[in-house]
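**Q** Sharing a model prediction with you, sequence too.
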Amino acid sequence: MKITSLTTYLVAPRWCFLKVETDEGITGWGEPVIEGRAHTVAAAVDELSDYLIGQDPLRIEDHWQVLTKGGFYRGGPILSSAVAGIDQALWDITGKALGVPVWQLLGGRVRDRIRMYSWIGGDRPGDVAEAALQRKEQGFTAIKMNASAELRLLDTPKAVQGIVDRLAAVRAAVGDEFDIAVDFHGRLTVPMARRVLPLLEPLLPMFVEEPVVPEMSEHIGDIVRSTSIAIATGERLYSRWDFKPVLAQGIAVAQPDLSHAGGISEVRRIAAMAEAHDVSLAPHCPLGPIALAACLQVGFATPNLLIQEQSLGIHYNEGSDLLDYLVDPGVFDYADGHVALLTAPGLGIEVDEHAVAKAAETGHRWRNPIWRRDDGSLTEW
């Protein structure tokens, strides 16, 4: 079997899909994207296709090594995301060629279903408590919320209390048999994190995600030691080498993104590294159905999986949503906050090629917001 073509499709709301075709008629799908840089990642895929066309798609590991290390300049979000989508598609082809789901190729399943969480926003708070209750009524047993709007380097007691009050309102609404994860998007400085997080401890969040930007990863251990809350990070780390120092500093939850961190091949290795540090895996995935399917394939074969993010109904998904590009959206039916085992070969989904091609005619140019403080200076979104 030989790879004959790689085709990227930019589709709403902010995704990039990849179709890899072979001379035996087996097609694999991947999702190579950096949110806000989809065109750039698609260009990187096109450059990598020069090597891949004519190659055997089943040599997944060798291709991963060549694509990540065969160039003199390595790493970074664009290259890692391009490789991630290609890697997903090659696993999809291999599973289809052998007639088994990818989790079978990863050693077999270790669970029958995967717990999922949903988003409720929170950086522009309306009624976050009501939004959380709606997710609970939909059957979810966990949600994630943003914790704040723009923050100063060291913000006022009022701003700090506002973060506490926001989480407290959600906790009061959903009760103690429901998990709440809190995402800071890197908006805290290290001293602000040490100030804020101990105040959240009585509310028992499941974890606090990305309290500081990844550039401050060398200080994540200081934050870990300042609070009893589990610290999660990783959506902006792109390899096992990026994860190595934060795992050693005591984070509790690793959050690699299957569309950013080298795909199924690399996230599988990150998960194993995390297990050796007594760290759980909770893959980042506010993306499309292909990325989610890849996450689930890894999750079904990973013993230290904690929970899985998914984007159905997330505030980014304007115009299109998670299920719009699937022939059978029922594969992602959620029951009691869980998704059942994916059993079809490859990634376990069937992409609606007609819907993808039609959406790609319009494409998108999604960009993340630019946030500024009250003094006009740039701050983290």
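**A** Now that the structure is in, tell me what you want to look at.

**Q** Going by C-alpha atoms from here, please, whenever you check contacts or count neighbours.
**A** Will do.

**Q** Tell me how many other residues crowd residue 113.
**A** Neighbourhood size, residue 113 [other C-alpha atoms under 10 Å]: 18.

**Q** same deal with residue 168?
**A** Using other C-alpha under 10 Å, residue 168 is surrounded by 16 other residues.

**Q** so after the one helix or strand it maps to, what's the next helix or strand?
**A** When secondary structure is defined using DSSP states H and E, the element that contains residue 168 is helix 157-174. Under the assignment DSSP H and E, the closest C-terminal helix or strand after helix 157-174 is strand 179-183.

**Q** which secondary structure elements does that next one contact?
**A** Under the contact definition 3 or more C-alpha pairs under 8 Å, 6 or more residues apart in numbering; DSSP states H and E, strand 179-183 sits against strand 142-146, strand 207-209.

**Q** who are the neighbours of the last one, in terms of helices and strands?
**A** Which is strand 207-209. Contacting strand 207-209 under the criterion 3+ C-alpha pairs under 8 Å, 6+ apart are the following elements: strand 179-183, strand 231-233.

**Q** Quick check: which of those is buried the most?
**A** Counting by mean count of other C-alpha atoms under 10 Å, strand 231-233 has the highest mean neighbour count of these, with a mean of 27.

**Q** circling back: need the helices and strands packed on strand 207-209 in a markdown table (columns: distance to residue 81).
**A** Formatted as a markdown table, the helices and strands packed on strand 207-209 follow (distance: least, C-alpha to C-alpha, whole Å):
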| stretch | distance to residue 81 |
| --- | --- |
| strand 179-183 | 22 |
| strand 231-233 | 18 |
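
**Q** want to compare, so here's the second one:
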Amino acid sequence: MQDRNHLSDVQATNSVSLIENGLVEIPMLQLLDENGHETNKEQSPEINETTAKRISTTMQYIRLLDERMVGAQRQGRISFYLACTGEEASTVGSAAALSENDMIMSQYREQGALAYRGYTTDQFMNQMFSNQLDPNKGRQMPIHYGDKKLNFMTISSPLGTQISQAAGYAYGQKMAGEPAVTICYFGEGAASEGDFHAGVNMAAVLNCPVIFFCRNNGYAISTPSEEQFKGDGIASRGIGYGVKTIRVDGNDVLAVYAATKKAREIALAENCPVLIEAMTYRLAAHSTSDDPSGYRSKSEEDKWRAKDPIERFNKWLDGKGWFDKKATDAFLEKSRAEILAALKKAEKVPVAPIEDIVEDVYDTPPWHLKEQLVELKAHIAKYPEHYPKTSGRLK
């Protein structure tokens, strides 16, 4: 029987030994330098032209979507938005390395992964405007997407809740014998939540085929990483929990793609979790409620703009003979028009009936919710000037 305390495997010493941070250096996988040149062609993953171009166009589309929706929030057309500017390679590159049957559990900056799966511009807009075509029926904040057909779990606002859920979902995949994994995205700030430690430990002990994908973008809202933790990033925590770990340049699409491919292969073959720490940077504000000029310098941002993941990957595509500037410009023009048209259409769609608040939460709405609905309708009728004419679509 195995020694439960593993004492038989521990090397003894007769002197006090301290293991200090920094004794073990965790390397960062990088396959493209900042000019888009391959650093080691022998290690570059196999990727065909179709997939490479799809990755590129998805990243460019998401950047356009982010720019337009931040503008829409500033105009008061939507209430809130989170852009992923500068982090596109981490989410799109990793999503491209997955199977369509793999479950994606997102935090809130992974719209690129959803777009790569096939989420349409109209779907994005309906969710952000919380109209009656929104599958969440207006119950979620903007950017809290979810799509069952695309195996994209609905986003929750509280940080870290998806981490333990991902461990459990992946355990279910294993028990069902499914040839699929779960990928769970989160930021380095969310790794300070208790759910991170519970979820990663659970996955390690129960051998769950889950990829924990941390976007270490340098800031938890306004708190820089050096004020969040003292250890060597998030990768060191994976090692501490006995989880196979990869650190990758999060602005290098090729490296992210290769790392996620390898992580998926290991998770499936060995029924075990893998942690990926993508070192990237959030060029945008944390959200439209944030002003980053209060906690970081323009020179710092400019330093990272020089590492732009889209430009970097397009230079690599150009070197392969796969980049067509004329076609790219046409795509960008078409996407801008499509996004603007979808925005104008979605904001004209009425909101969901107010009865939806209670009628499909329970099979039979309980008495107290029925009473609250009556009170809510009376309140709106009494103060109509404070609510949009479409508010509630009262029956």
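**A** Here it is on my side, so go on. Worth saying up front: this structure is predicted, and the values here are computed from it rather than measured.

**Q** what's the TM between chain one and chain two?
**A** Here the TM-score of the superposed chains, computed with TM-score structural alignment, normalised by the length of the first structure as the reference length, equals 0.30; 182 aligned residues with a C-alpha RMSD of 6.6 Å.

**Q** wait, which of the helices and strands packed on strand 207-209 of the first structure is closest to residue 29 of the first structure?
**A** Among those, strand 231-233 comes nearest to residue 29 of the first structure, with 27.1 Å by C-alpha to C-alpha.

**Q** helices and strands around the closest one, which ones?
**A** Packing contacts for strand 231-233 of the first structure, counted by 3+ C-alpha pairs under 8 Å, 6+ apart, involve strand 207-209, strand 253-254.

**Q** circling back: by how many degrees do the helix holding residue 168 of the first structure and strand 179-183 diverge?
**A** Using axes from the mean of the first three to the mean of the last three C-alpha atoms, to 10 degrees, the interaxial angle of helix 157-174 of the first structure with respect to strand 179-183 works out to 150 degrees.

**Q** Which neighbouring elements make contact with the longest helix belonging to the second structure?
**A** In the second structure, ranked by residue count with DSSP state H as the criterion, the top helix is helix 49-74. In this structure, helix 49-74 of the second structure makes packing contacts with helix 88-96, helix 111-117, helix 309-320, helix 325-346, judged by 3+ C-alpha pairs under 8 Å, 6+ apart.

**Q** and among these, the most buried is which?
**A** For these, the highest mean count by mean count of other C-alpha under 10 Å goes to helix 88-96, at a mean of 28.

**Q** which residues are in contact with that helix?
**A** Contacts of helix 88-96 of the second structure from elsewhere in the structure, counted by C-alpha atoms under 8 Å, 6 or more residues apart in numbering, are 51, 55, 58-59, 62-63, 110-113, 116-117, 215, 250-254, 256-257, 260-261, 278, 280, 309-310.

**Q** Any chance of a PyMOL selection covering the buried ones in the residues you listed?
**A** What follows is the PyMOL syntax for the buried subset of the contacts of helix 88-96 of the second structure, where burial is set by 16 or more other C-alpha atoms under 10 Å:
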select buried, resi 55+58+59+62+63+110+111+112+113+116+117+215+250+251+252+253+254+256+257+260+261+278+280+309+310
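
**Q** picking that back up, would you list the helices and strands packed on strand 231-233 of the first structure in JSON lines and tack on mean neighbour count?
**A** Supplementary listing: these in JSON lines, determined by neighbours: other C-alpha atoms under 10 Å:
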{"stretch": "strand 207-209", "mean neighbour count": "23"}
{"stretch": "strand 253-254", "mean neighbour count": "28"}
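
**Q** and of these, who's closest to residue 266 of the first structure?
**A** When those are compared by C-alpha to C-alpha, strand 253-254 sits nearest residue 266 of the first structure, at 13.1 Å.

**Q** what packs against the closest one?
**A** Contact here means 3+ C-alpha pairs under 8 Å, 6+ apart; on that basis strand 253-254 of the first structure packs against strand 231-233, strand 280-281.

**Q** Next secondary structure after it?
**A** Past strand 253-254 of the first structure, heading to the C-terminal end, the next element that is a helix or strand (DSSP H and E) is helix 263-276.

**Q** show me where the second structure has helices.
**A** Taking DSSP H, the helices of the second structure run over residues 49-74, 88-96, 111-117, 121-128, 161-176, 194-206, 235-240, 253-270, 298-305, 309-320, 325-346, 356-359, 367-382.

**Q** In a markdown table: the ones you listed, plus distance to residue 104 of the second structure.
**A** Listed next are those as a markdown table, based on distance: least, C-alpha to C-alpha, whole Å:
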| stretch | distance to residue 104 of the second structure |
| --- | --- |
| helix 49-74 | 17 |
| helix 88-96 | 9 |
| helix 111-117 | 8 |
| helix 121-128 | 17 |
| helix 161-176 | 9 |
| helix 194-206 | 15 |
| helix 235-240 | 20 |
| helix 253-270 | 13 |
| helix 298-305 | 28 |
| helix 309-320 | 22 |
| helix 325-346 | 24 |
| helix 356-359 | 27 |
| helix 367-382 | 33 |
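
**Q** Figure out which of those is closest to residue 182 of the second structure.
**A** Each of the helices of the second structure has some distance to residue 182 of the second structure by C-alpha to C-alpha; the shortest is helix 161-176, at 5.5 Å.

**Q** between the helices and strands packed on strand 207-209 of the first structure, which one is nearest to residue 69 of the first structure?
**A** By C-alpha to C-alpha (comparing all of these), the closest turns out to be strand 231-233, at 25.0 Å.

**Q** buried residues in the helix or strand just after that closest one?
**A** With elements assigned by DSSP H and E, the helix or strand that comes after strand 231-233 of the first structure is helix 240-248. Residues 240, 242, 243, 246, 247 are the ones in helix 240-248 of the first structure that count as buried (16+ other C-alpha under 10 Å).

**Q** Let me know the closest of the residues you listed to residue 40 of the first structure.
**A** Taking the buried residues of helix 240-248 of the first structure together and measuring to residue 40 of the first structure by C-alpha to C-alpha, the closest member is residue 242, at 21.7 Å.

**Q** Tell me the spacing between that closest one and residue 293 of the first structure.
**A** Using C-alpha to C-alpha, to the nearest Å, residue 242 of the first structure is found at 24 Å from residue 293 of the first structure.

**Q** ok, now residue 40 of the first structure?
**A** Residue 40 of the first structure sits 23 Å away from residue 293 of the first structure, taking C-alpha to C-alpha as the criterion.

**Q** Looking at these two, which one has more neighbours?
**A** The neighbour count for residue 40 of the first structure versus residue 293, taken as other C-alpha under 10 Å, is higher for residue 293 (22 against 15).

**Q** May I ask which helix or strand encompasses the more buried one?
**A** Under the criterion DSSP H and E, the helix or strand holding residue 293 of the first structure is helix 289-300.
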